[in-house]
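A.B. asks: sequence first, then the predicted structure, then my questions.
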Amino acid sequence: MSFATETPVQTHHLPADLTLVTLPYLGDNYTYLLHDPASGATAVIDVGEAAPIEAELAKRGWQLSEIWLTHHHWDHIDGVADLVKSTGALVVGAEVDAHRLPPLARPVVAGDSFEFVGHRVDIIDVPGHTVGHIAYHLPDSAVAFTGDSLMALGCGRLFEGTPDQMYESLSALAKLPPHTQICSGHEYTAANAAFAVTIDPDNAALATRQHQITAKRAEKQPTVPSLLSLELATNPYLRAHLPEVKAAIGMESAPNTEVFAEIRRRKDSF
């Protein structure tokens, strides 16, 4: 499958002197390159196909060191074997999902931490989209790779997990520092915004964000990463506990998890 896309590659400079590259592929997927200029080490997060990653590495003169996987879906892992063959990079992924991930050089579990050339990487268990989904958080660089759990103005469809699981996962991610950049797996933000305004119609911050998203996508610009503070202010799945959101959907006295489940149900049929 061709990796051609109209959305351009973007480069961000993170705290702790790391470089983040947002790389589109497969039309509406994103992968990320995380590069340490001091050591030359580079990690990639999720690999649906190898070719765009190999091309970007060659363009920048970078050598791939590690592959970090968030979950087992084909559009996040199908290029791993080719990329390992061409680069020799070691693969990191959830131990609980090892039976349906490419061979793991470093199996990890919730609560684990490992070092990426001196930068701490924390593993957060985020089931819901799949039961073995994990996220990677680098506290010193204020960045989290959330795959298809927390997304820009949305969250992943519940293919395997329960609403309670996903709500707990999103609640855990919501506790990260507000200045954390959320690197999610897809360019779904415009569609997510169109739905979000039906749930949170009086949210001025959401209205402003929708206008900004429309302008970005008109210029084929990516809408990710996004700041967690912006998600907290506008993402309906992170706002299911708020009285104004409950009132807007007629669930004023319902438990937070039931409100979240109803919002996710409405999105599934939107």
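C.D. replies: Okay, I see it.
A.B. asks: drop to CA atoms for contacts and neighbour counts, all remaining ones
C.D. replies: Fine.
A.B. asks: excluding its backbone neighbours, what's nearest the residue most central in space within the chain?
C.D. replies: Most central in the chain under C-alpha atoms, centre = their mean is residue 184, positioned 2.0 Å from the mean C-alpha point. In space, and not counting its chain neighbours, residue 184 is closest to residue 147: 4.7 Å by C-alpha to C-alpha, 6 or more residues apart in numbering.
A.B. asks: from residue 151, how far out is residue 72?
C.D. replies: Residue 72 sits 17 Å away from residue 151, going by C-alpha to C-alpha, to the nearest Å.
A.B. asks: the two: who's more crowded?
C.D. replies: Legend: neighbour count by other C-alpha atoms under 10 Å for residue 72 and residue 151, higher for residue 151 (27 against 22).
A.B. asks: isn't the more buried one up against residue 181?
C.D. replies: No - using C-alpha atoms under 8 Å, residue 151 is not in contact with residue 181, being 11.1 Å away.
A.B. asks: identify the residues contacting the nearest residue to residue 152 once chain neighbours are set aside.
C.D. replies: Nearest residue to residue 152 in three dimensions, chain neighbours excluded: residue 189, at 5.6 Å (C-alpha to C-alpha, 6+ apart). Applying C-alpha atoms under 8 Å, 6 or more residues apart in numbering, one finds that residue 189 lies in contact with 152-154, 213, 223.
A.B. asks: take the one below as the second:
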Amino acid sequence: MRAIRSLTTVAPGILFVEGPASNWTVFHGRGRVELVDCGYPADRPLVEESIRRTGLDVAALSRIIVTHGHSDHVGAARDYSERHGVEVLAAAAELPNVRREVTEQVTVKDLLPVALRRGTVPWAVAAIRAGGLGEVGVPSAQAITADTLELSTGHRLEVLSTPGHTTGHACFFVPDAEVLITGDALVTGHALLPETGELQQLPAFFHHDTDGAAASAQRLSLCDARWVLPGHGPALRL
């Protein structure tokens, strides 16, 4: 049974959700909700549960901002967009991946060299069951056109270009709360990593451009944040 691993309120109106295998952040305020990422497709009930934990209903959801177009971050965004008119945003360079005009995602071929490594097969099976191979592309997704996003909840996000994991991967910094949302540019844990609780990169085969991913991770490590909210693993207070 899928369940939320942990919920952490890192600042007023900012709820970090550590999901079964990937994470999302719920911004809430002024009667509105906006998400950064939304887990796997199968995490939709958990996304809605996390919204209810803020005292609001999923009807308050107005926008989903995605760090990148992988299935475990785009999740049910397509359904929210098509059925409920929720706006979906991503960096302009990431739109082809979010819309599934291209697919920059780990394949079976990528996994073959590490198939015998402990945890690889169970992780792959769990990812498939969670909808990792489903039709998650969001044709209606729109480009982020500013360096700063003003949310309907009253929060402000600075957009940080962090290519490497995917071509247009983006991170987000909340200056008022000193909160850094890193997507998969930096994580604190993963089923295929031996350690949990420290800033690190995903295994190289997950990245579209390993050199670019390393450079982006290095830049993020210099960011002046009190909280790091990763795409995988628990929140980290610095």
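C.D. replies: Received, thanks. Bear in mind that the values here come from a model prediction, so they are computed numbers and not experimental data.
A.B. asks: got a TM-score for the two of them?
C.D. replies: In this superposition the chains share a TM-score of 0.67, using TM-score structural alignment, normalised by the length of structure 2; 180 aligned residues with a C-alpha RMSD of 2.3 Å.
A.B. asks: aligned to the residue nearest to the centre of structure 1, what sits in structure 2?
C.D. replies: Aligned by TM-score structural alignment, residue 184 of structure 1 pairs with residue 230 of structure 2.
A.B. asks: now swap in residue 127 of structure 1 and tell me
C.D. replies: In structure 2, the residue paired with residue 127 of structure 1 according to TM-score structural alignment is residue 163.
A.B. asks: and that match, how many residues sit next to it?
C.D. replies: Residue 163 of structure 2 has 26 nearby residues by other C-alpha under 10 Å.
A.B. asks: what's the closest non-adjacent residue to residue 83 of structure 1?
C.D. replies: In space, residue 83 of structure 1 is closest to residue 50, 5.3 Å off (C-alpha to C-alpha, 6+ apart).
A.B. asks: returning to that earlier point: from residue 76 of structure 2, how far out is the nearest residue to the match of residue 127 of structure 1 once chain neighbours are set aside?
C.D. replies: Closest residue to residue 163 of structure 2 apart from its sequence neighbours, by C-alpha to C-alpha, 6+ apart: residue 169 at 5.0 Å. Distance, residue 169 of structure 2 to residue 76 of structure 2, by C-alpha to C-alpha: 19 Å.
A.B. asks: repeat that for residue 154 of structure 2.
C.D. replies: Applying C-alpha to C-alpha, the value for residue 154 of structure 2 to residue 76 of structure 2 is 24 Å.
A.B. asks: more crowded one of these two?
C.D. replies: Set residue 154 of structure 2 next to residue 76 and count neighbours by other C-alpha under 10 Å: residue 76 wins out with 25 against 12.
A.B. asks: can you tell me what the more buried one aligns to in structure 1?
C.D. replies: Residue correspondence to structure 1 (TM-score structural alignment): residue 76 of structure 2 is matched to residue 79.
A.B. asks: surely its match and residue 44 touch.
C.D. replies: No - counting by C-alpha under 8 Å, residue 44 is not a contact partner of residue 79 of structure 1; they are 11.5 Å apart.
A.B. asks: so residue 70 of structure 1 sits right up against residue 130, yeah?
C.D. replies: No - look at residue 70 of structure 1 against residue 130 with C-alpha under 8 Å: they stay out of range, at 9.8 Å.
A.B. asks: of those two, who's got more company?
C.D. replies: When residue 70 of structure 1 and residue 130 are compared for neighbours, residue 70 comes out ahead with 29 against 24, by other C-alpha under 10 Å.
A.B. asks: does the more buried one belong to a helix or a strand, and which?
C.D. replies: Using DSSP states H and E, residue 70 of structure 1 is not contained in any helix or strand.
A.B. asks: before we move on, what about residue 26 of structure 2?
C.D. replies: For residue 26 of structure 2, the host element (DSSP H and E) is strand 23-29.
A.B. asks: can you name the element that comes right after that strand?
C.D. replies: Using DSSP H and E, the helix or strand that directly follows strand 23-29 of structure 2 along the chain is strand 32-36.
A.B. asks: so that following strand matches what in structure 1?
C.D. replies: Taken onto structure 1 by TM-score structural alignment, strand 32-36 of structure 2 occupies residues 41-45 there.
A.B. asks: roughly how far out does the matching stretch sit from the chain middle?
C.D. replies: 15 Å (C-alpha atoms, centre = their mean, to the nearest Å).
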